[in-house]
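1. Sequence isn't available, so here's the structure alone:
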């Protein structure tokens, strides 16, 4: 699997430092739409493994990251290029919708 679960803010910073393009899934274990996005996110990560690093951030485990990125609803996908947010996708979506969104950015 090409999705890395972030365990701490330091771990997150290490990933950002080592990858130019990062796709982040902000989620929580109690969130139904987040659970439906998990297989979609994993499929997208597998397809885009050559282009970007895919990571998941549980907002309950690391609320500081959710706050830092202004996450107000989940699931939220953020695309970062060179550590800067270039695009955001809110809510559950199909694999084709996520791929299309990524291809546009």
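-> Everything's here; your move. None of these values were measured; they are calculated from a predicted model.
2. Every contact and neighbour count from this point should use C-alpha atoms.
-> Fine.
3. wait, what's in contact with residue 2?
-> 42, 45, 46, 49, 53, 54 (CA atoms under 8 Å, 6 or more residues apart in numbering).
4. alright, now check it against this:
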């Protein structure tokens, strides 16, 4: 991979990171760590830039605060964010606070996970998963 573009989780500035430094580095605009080891908050306002300008695949968890399975899956999602930060961007979009994006992707049940590559949806899964199941699903999608 040539030097990929990584979107800052804080200010959404696009940064070019040398492939040898994946998993490290700070945003050239705001100075925040580009690889925080946790999921990033996605909204109607920052969603398109985070999805379309990241050269890394982006896994999005569409969830809601009142959803029991969503809350059960939250720790698993954070583990994936920490484990795969060098190869995968992980974001959470709260469906009730970002209704435009939720409607755009036809979210009917939650949690729903969508994997994006190159700005396009490549895979979707609904329902809570264990860490082993989510890891296996990502591997099936070519994220190792």
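-> It's in. These numbers come from a predicted model, not from an experiment.
5. Please state their TM-score.
-> Put the two chains on top of each other and the TM-score (TM-score structural alignment, normalised by the length of structure 1) is 0.93; 104 aligned residues with a CA RMSD of 1.0 Å.
6. By neighbours, which of the contacts of residue 2 of structure 1 wins?
-> Counting neighbours by other CA atoms under 10 Å, residue 54 leads these with 25 neighbours.
7. Can you tell me how far the alignment partner in structure 2 of that one is from residue 66 of structure 2?
-> Aligned counterpart of residue 54 of structure 1 in structure 2: residue 90 (TM-score structural alignment). As judged by CA to CA, to the nearest Å, residue 90 of structure 2 and residue 66 of structure 2 stand 21 Å apart.
8. One more: residue 38 of structure 2?
-> Applying CA to CA, the value for residue 38 of structure 2 to residue 66 of structure 2 is 21 Å.
9. Also residue 44 of structure 2?
-> Distance of residue 44 of structure 2 to residue 66 of structure 2, given as CA to CA: 19 Å.
10. More neighbours: those two, which one.
-> Neighbour count, other CA under 10 Å: between residue 44 of structure 2 and residue 66, residue 44 has more, with 15 against 8.
11. which residue in structure 1 lines up with that one?
-> Using TM-score structural alignment, the equivalent of residue 44 of structure 2 in structure 1 is residue 9.
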